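Peer 1: Sequence isn't available, so here's the structure alone:
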């Protein structure tokens, strides 16, 4: 019973319109689901992914207008990786970022991979990472209806970087409970004298199945706001294994949400000892359960248990105009 890799990463935004413009028009990702935060149906929840909305490709955003900025620190998911084909793609993106005025670094090695770190308009820390033919969890399919050439398109999620004061309790949950293995250590590229980064891997391995951890006892605790990462979700193949994972998390003594039906996937939430929110999510049934693949993201989608409240929900939602 192994987790397959990263399912999705959820982030906070204060401006859904500008968020949509950046992730579709600049990054060339596809809006695969326009829905609502099921825990607060007065706000939108946007999902961006690959051409088919495959598991392991989605960045999701909770829209909270007027949200204060994030104050970075520990107990945080401090960066999220996005996969591209190879180093040539990184060169393409470096040039594109310069054209669009996107804040970015030079191409650097992280975990012996070619990477390009950048930020969105709210300061969200993102890293493009080149697959360069590496074995591991399969990538998705680049969205072709964009001006980003398909050969350079974003094809999925890569590793997340966790920053914590003490990595041991977080590592213990990853290895003893979730079944990850410690597979590598690499030097920090953020400055001289900073602690190394530890790499933990699950499933078939590769960048789509990794969590990176860095100890930073010198930093304050993060105060999350716009641009901050709310949680990371890990992939479970189906509902049968989901039931077993729910039992395992409970048996491990981790306080958790219990099983939560999100309709597009089944979920379970818990915080690891440093306070970072983890989620376990099923690959099934998927984002095309209520829309065809061709029409993903075109309309406001609600799960069946909210459908009878559609009129009230739509009345509470602020107008949202998303322009290609």
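Peer 2: Received, thanks. Computed from a predicted model, the values in this text were never measured in an experiment.

Peer 1: contacts and neighbour counts: CA atoms only from here.
Peer 2: Fine.

Peer 1: Just the helices from the stretch 101-250 of the chain, written as ranges.
Peer 2: For the stretch 101-250 of the chain, the helices identified by DSSP state H, counting those that start in this stretch occupy 167-172, 239-251, in order along the chain.

Peer 1: could I get the ones you listed as TSV with distance to residue 219?
Peer 2: Formatted as TSV, the entries for the helices of the stretch 101-250 of the chain read as follows, by distance: least, CA to CA, whole Å:
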stretch	distance to residue 219
helix 167-172	14
helix 239-251	30
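
Peer 1: Show me which residues of stretch 295-313 are buried.
Peer 2: Buried residues in stretch 295-313, counting neighbours by 16 or more other CA atoms under 10 Å, are found at 296, 297, 301, 302, 303, 310, 313.

Peer 1: Need the winner for burial among the helices of the stretch 101-250 of the chain.
Peer 2: Each of the helices of the stretch 101-250 of the chain was assessed for mean neighbour count using mean count of other CA atoms under 10 Å. The highest is helix 167-172, with a mean of 17.

Peer 1: what's in contact with that one?
Peer 2: For helix 167-172, the surrounding residues in contact (CA atoms under 8 Å, 6 or more residues apart in numbering) are 213, 214, 215, 272, 273, 274.

Peer 1: Just the ones in strands from the residues you listed, please.
Peer 2: Among these, the residues falling in strands (DSSP state E) are 213, 214, 215.

Peer 1: Put this next to the previous one:
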């Protein structure tokens, strides 16, 4: 490959009630809602983006919330867990924090140098916090809900559960330019770029796991990052030349995207770092207003009538006037 990802860009999942989703990710996980927009393919529902202060690629988790969505099933052919990086020694605080919110966190230690806390969001989506001795240089969002010394630094990794790990690992190495860094049991760890948190994918082989059903509480796709659209176009051309069915470049307003499926069934996206989330509202105001792309502005009145009203916690915009 002539191009390779520098890491993960975002993970997108399906949710139910948007207010419960906002409360969990802003007040529970301590992220910032950096954009409140709509699903461009179904403008009657929100597309909510969470991340650090400015929504930098590699910090992002996004959701399509439908209030009456049926529950999905986490299983083979999906990204079955999304992990965020937190400082070493912080999981005790996180355990108490989530317990106080009525969640049921569980600390696990899959390896000697990595400690994990798993918790389910209101729709049953698996979220993990990963504390390692590897320094994560990214600055956290200064949330009123989570002290900076414990706060999320950004994504750590995504777990892909598949029946044919050779096909998935082969694509990640040969077509996405990642490298295998560890193999323990049925788990293969791959890394992109510098291999730091935010550039890691774990492929888990599980022949006994039921096939996943994509609906509420499941991941829809994971996205890898590239710096710009020119690099994205080059990557698309290479993937198509290798026989992959890749979409055209799609305008997502805050980045551009291409999509394709890997052999295990997981939907992949390649998204650009630019232009970012401050192109249509100032940094101080991120997430407060419903933002629409130019082609949906003529339908604003109908869209605002269709989406469910939500309240954004004050800590999301601490410097803004009420």
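Peer 2: Looks like it arrived, so ask away. Since this is a predicted model, take the numbers as computed values, not measurements.

Peer 1: Among the buried residues of stretch 295-313 of structure 1, find me the one that's closest to residue 176 of structure 1.
Peer 2: Taking CA to CA as the measure, residue 176 of structure 1 lies nearest residue 303 of the buried residues of stretch 295-313 of structure 1, at 34.4 Å.

Peer 1: quick one, what contacts the equivalent of residue 209 of structure 1 over in structure 2?
Peer 2: Residue pairing (TM-score structural alignment): residue 209 of structure 1 is matched to residue 199 of structure 2. Taking CA under 8 Å, 6+ apart as the criterion, residue 199 of structure 2 is in contact with 6, 7, 8, 156, 157, 191, 192, 193.

Peer 1: check which helix or strand covers whatever residue of structure 2 lines up with residue 18 of structure 1.
Peer 2: Matched across to structure 2, residue 18 of structure 1 falls on residue 20, judged by TM-score structural alignment. In this structure, residue 20 of structure 2 sits in helix 18-22 according to DSSP states H and E.

Peer 1: Tell me which stretches of the stretch 1-150 of structure 2 form strands.
Peer 2: Along the stretch 1-150 of structure 2, the segments classed as strands by DSSP state E, counting those that start in this stretch run 8-15, 32-39, 42-51, 60-65, 78-86, 106-111, 114-120, 126-132.

Peer 1: elements contacting the first one?
Peer 2: By that I understand strand 8-15 of structure 2. strand 60-65, strand 219-226 (3 or more CA pairs under 8 Å, 6 or more residues apart in numbering; DSSP states H and E).

Peer 1: ok, 10 Å please
Peer 2: Strand 8-15 of structure 2 sits against strand 42-51, strand 60-65, strand 78-86, strand 154-162, strand 219-226, strand 267-272, with contacts defined as 3 or more CA pairs under 10 Å, 6 or more residues apart in numbering; DSSP states H and E.

Peer 1: Give me the mean distance between that strand and structure 1.
Peer 2: Mean deviation of strand 8-15 of structure 2 relative to structure 1 after superposition (mean CA distance after the TM-score superposition for structure 1): 0.5 Å.

Peer 1: Check the second one too.
Peer 2: Its aligned residues in structure 1 lie a mean 0.4 Å from strand 32-39 of structure 2 after superposition (mean CA distance after the TM-score superposition for structure 1).

Peer 1: Which positions in structure 1 sit opposite that strand in the alignment?
Peer 2: Correspondence between strand 32-39 of structure 2 and structure 1 is established over residues 30-37, with TM-score structural alignment as the criterion.

Peer 1: Of the contacts of residue 199 of structure 2, which is the most crowded?
Peer 2: In terms of neighbour count, residue 8 stands highest of the contacts of residue 199 of structure 2 at 30 neighbours, by other CA atoms under 10 Å.

Peer 1: was I right about that residue contacting residue 224?
Peer 2: Yes: under the criterion of CA atoms under 10 Å, residue 8 of structure 2 makes contact with residue 224 at 4.4 Å.

Peer 1: which residues do the two both contact?
Peer 2: 57, 58, 192, 198, 199, 269, 270, 271 (CA atoms under 10 Å, 6 or more residues apart in numbering).

Peer 1: Need these in CSV (columns: distance to residue 240 of structure 2).
Peer 2: Listed next are those as CSV, based on distance: CA to CA, whole Å:
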residue, distance to residue 240 of structure 2
57, 25
58, 25
192, 21
198, 26
199, 24
269, 14
270, 13
271, 16
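
Peer 1: Of these, grab the buried ones for ChimeraX.
Peer 2: Here is the ChimeraX command that picks out the buried ones among these, judged by 16+ other CA under 10 Å:
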select :57,58,192,198,199,269,270,271
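
Peer 1: Tell me the one of the shared contacts of residue 8 and residue 224 of structure 2 nearest residue 116 of structure 2?
Peer 2: When these are ranked by distance to residue 116 of structure 2 (CA to CA), residue 198 comes first, at 15.1 Å.

Peer 1: right, and that closest one touches residue 7 too?
Peer 2: Yes: applying CA under 10 Å, one finds residue 198 of structure 2 in contact with residue 7, separated by 5.9 Å.

Peer 1: Need the residues touching each of the two.
Peer 2: When contacts are counted by CA under 10 Å, 6+ apart, residue 198 of structure 2 and residue 7 have 57, 58, 155, 156, 157, 191, 192, 224 as shared neighbours.
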